[in-house]
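# fold the following.
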Amino acid sequence: MRKFFLGVIFCLCASVAAATEVTIAALGDSLTQGYGLPADQGFVPQLGVWLADHEGDSGAISGVEVALINAGVSGDTTAGGAARAAWTLTPEVDALIVALGGNDMLRGLDPGVARANLEAILQAAQQAGVAVLLVGMQAPGNYGPAYKAEFDAIYPDLAAQYGALYAESFFAGLEGLRDDPAALGHYMQTDGIHPNAKGVTRIVAALGPKVLDLVARAQGG
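Okay, here's the model as predicted:
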């Protein structure tokens, strides 16, 4: 009888432990993958450290073990992300960070196509019952005002349509430096496109609170 009760207690403890685990997949391109950085300094590993350091900042994440999956592929477009969405959303995934569109924009691809691809990802997540944080991108002005307006509108529109959490910009942590190229250079790699490790730290600090909200939503909070 004593062994029976010990077995019941063990099973209950195991159930509680399982209930406190949240797995987040970060679906993105080189910015997510960690291009040009040591393995422990990319976006995903730095986000993991930030979440651990800020566990007490949110009741929803207190005592929760968050596992992060790096589903970033360097050079990927929204089309690539849409093609990978189904097998990224494995049964253990509870939440999804979507940070795609930068390469579509850099190549001047049709914003309508990017919208359709991102919508396909959100639909796949919805069907899987997975909470989503959609991270926005902004097009530069050199493609013209019409292109910029159409591209920039994709993210808030889709977030509202699908009830996803929304972060306005992946680079929000560096926005205050945009008008000072010399200062911004301290946080960028030599290509001027990808952040260095210090830049990623600022990016993670800005996006981190949104990820805490994502954890809460994944838990049904």
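# rest of the way, CA atoms for contacts and neighbours
Will do.
# grab the longest helix from this structure for me.
Criterion DSSP state H: the longest helix present in the chain is helix 197-218.
# buried stuff in it?
Buried residues in helix 197-218, counted by 16 or more other CA atoms under 10 Å: 197, 199-218.
# what is that helix packed up against?
When contacts are defined as 3 or more CA pairs under 8 Å, 6 or more residues apart in numbering; DSSP states H and E, helix 197-218 sits against helix 43-53, strand 95-99, strand 131-135, strand 165-167.
# isn't Asn117 up against Thr77?
No. Counting by CA atoms under 8 Å, Asn117 stays clear of Thr77, with 9.1 Å between them.
# in stretch 30-42, what counts as buried?
Those would be 30-37, 41-42, for stretch 30-42 by 16+ other CA under 10 Å.
# swap in stretch 98-114?
By neighbour count on 16+ other CA under 10 Å, the buried set for stretch 98-114 is 98-105, 111, 114.
# measure it end to end?
End-to-end distance for stretch 98-114: 13 Å, by CA to CA, to the nearest Å.
# what's it in contact with?
26-29, 32, 75-79, 81, 118, 132-137, 139, 143, 147, 150-151, 154, 170 (CA atoms under 8 Å, 6 or more residues apart in numbering).
# now do the residue positioned nearest the centre of the chain against Leu6, distance only.
Geometric centre of the chain, nearest residue: Ile97, 2.9 Å, by CA atoms, centre = their mean. Separation of Ile97 from Leu6 (CA to CA): 40 Å.
# how about this one, so we can line them up?
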Amino acid sequence: MAFKQFFAALVLGLAVMVAAPAARAEPFRIVGFGDSLMAGFGLGPGEGFPEKLEAALRKRGHDVVIANAGVSGDTTSGGLSRLDWSIPDGTQLVILEFGANDMLRGIDPALVEQNLDKMLARLKQRNIPVLLAGMVAAPNLGHAYGEQFGTIYPKLAEKYGATLYPFFLDGVAGDRSLLLEDGMHPNAAGIDRMVERALPTVEKAIAGK
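Model prediction:
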């Protein structure tokens, strides 16, 4: 009887050991949620930010899958309206990138902040961490607009405990060699620069720091 109990315990222990690696095999699931800058406007397959970020993270040993939930032309209002069905259950990190189209249309920064606040609140309710990718206003919109717009992202990141990446186009904006002919969207080389700059912050968000 003792031998049978020992054998049963041994089999159970081996089953647990076999199951444990399988449980750890699930990749870390990220959703890149934003506008054309996230969607990869004007780029070929695999050249968008989520795809290249996934490749860079995997190269550094992170088992991740990044879904591209970017929609060209989307504003914060559009993002808010589709957030619930764009972010599936099981998502472990959202890279939230909105505001460029609002800014280009001169939308009141107060409305931009309100929409982003609601998105962050919903994600917090679902216990989904957020990396908030910021945007800055174009100089032609004036100092007052730029100052008000610029405070949105750090304020909300602090309010919701989100990881802040201050400027999504850091190192790319204003560099014609890294932009498409429209002068606004990054080309493939621009995406490479964006991934390189954002990578340390994304790794911190994955680690929960």
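# how alike are these chains, TM-score-wise?
Laid over one another, the chains give 0.90 as their TM-score (TM-score structural alignment, normalised by the length of the second structure), with 201 aligned residues with a CA RMSD of 1.6 Å.
# re the thing from before, in JSON lines, list the helices and strands packed on helix 197-218 of the first structure along with distance to Cys11 of the first structure.
As requested, those are arranged in JSON lines below (distance: least, CA to CA, whole Å):
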{"stretch": "helix 43-53", "distance to Cys11 of the first structure": "26"}
{"stretch": "strand 95-99", "distance to Cys11 of the first structure": "26"}
{"stretch": "strand 131-135", "distance to Cys11 of the first structure": "28"}
{"stretch": "strand 165-167", "distance to Cys11 of the first structure": "34"}
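# out of these, nearest to Ala19 of the first structure?
When those are compared by CA to CA, strand 95-99 sits nearest Ala19 of the first structure, at 14.2 Å.
# for that closest one, grab the matching residue range in the second structure.
Alignment of strand 95-99 of the first structure against the second structure: residues 93-97, by TM-score structural alignment.
# and the matching stretch, how far out from the chain middle?
The chain centre lies 3 Å from the centre of stretch 93-97 of the second structure; the measure is CA atoms, centre = their mean, to the nearest Å.
# quick one: it to the first structure mean distance?
Stretch 93-97 of the second structure, aligned to the first structure and superposed, deviates on average by 0.6 Å (mean CA distance after the TM-score superposition for the first structure).
# the aligned residue in the second structure for Gly208 of the first structure and Leu57 of the second structure, how far apart?
In the second structure, Gly208 of the first structure lines up with Leu199, judged by TM-score structural alignment. Using CA to CA, we find Leu199 of the second structure at a distance of 8 Å from Leu57 of the second structure.
# who's more crowded, Asn117 and Thr77 of the first structure?
Per other CA atoms under 10 Å, whichever of Asn117 of the first structure and Thr77 has more neighbours is Thr77, with 24 against 21.
# now do the contacts for that one.
Residues near Thr77 of the first structure by CA under 8 Å, 6+ apart: 29, 100-104.
# that one pairs with which position in the second structure?
Checking TM-score structural alignment: Thr77 of the first structure goes with Thr75.
# quick one: that match from Glu158 of the second structure, how far?
Separation of Thr75 of the second structure from Glu158 of the second structure (CA to CA): 22 Å.
# equivalent analysis for His143 of the second structure, please.
24 Å.
# could I get the buried residues of stretch 98-114 of the first structure as a markdown table with distance to Gly192 of the first structure?
Shown next, in a markdown table, are the buried residues of stretch 98-114 of the first structure (distance: CA to CA, whole Å):
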| residue | distance to Gly192 of the first structure |
| --- | --- |
| Val98 | 22 |
| Ala99 | 19 |
| Leu100 | 18 |
| Gly101 | 17 |
| Gly102 | 14 |
| Asn103 | 14 |
| Asp104 | 17 |
| Met105 | 16 |
| Pro111 | 23 |
| Ala114 | 23 |
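# just the residues you listed: which are in helices?
Checked against DSSP H, those include these in helices: 102-105, 111, 114.
# distance from the chain centre to stretch 113-126 of the second structure, please.
Its chain's C-alpha centre and that of stretch 113-126 of the second structure lie 14 Å apart, by CA atoms, centre = their mean.
# any buried residues in it, and which?
In stretch 113-126 of the second structure, counting by 16+ other CA under 10 Å, buried: 113, 115-117, 119-120, 123.
# so where in the first structure does that stretch end up aligned?
If you align by TM-score structural alignment, stretch 113-126 of the second structure falls on residues 115-128 of the first structure.
# that stretch vs the second structure, average distance?
On superposition with the second structure, the average gap between stretch 115-128 of the first structure and its aligned counterparts reaches 0.6 Å (mean CA distance after the TM-score superposition for the first structure).
# so who does Phe171 of the first structure touch?
Phe171 of the first structure sits in contact with Ile203, where contact means CA under 8 Å, 6+ apart.
# so what corresponds to it in the second structure?
Alignment note: Phe171 of the first structure maps to Leu169 in the second structure; criterion TM-score structural alignment.
# ok, Trp50 of the first structure next?
Match for Trp50 of the first structure (TM-score structural alignment): Ala56.
# give me the neighbour count for its match.
16.
# residues touching it, list them.
Neighbouring residues of Ala56 of the second structure by CA under 8 Å, 6+ apart: 195, 199.
# and for Ala172 of the first structure?
203, 206-207.
# how close does it sit to Ala206 of the first structure?
As judged by CA to CA, Ala172 of the first structure and Ala206 of the first structure stand 6 Å apart.
# gap between Gly13 of the second structure and Phe7 of the second structure?
Taken as CA to CA, the span from Gly13 of the second structure to Phe7 of the second structure is 10 Å.
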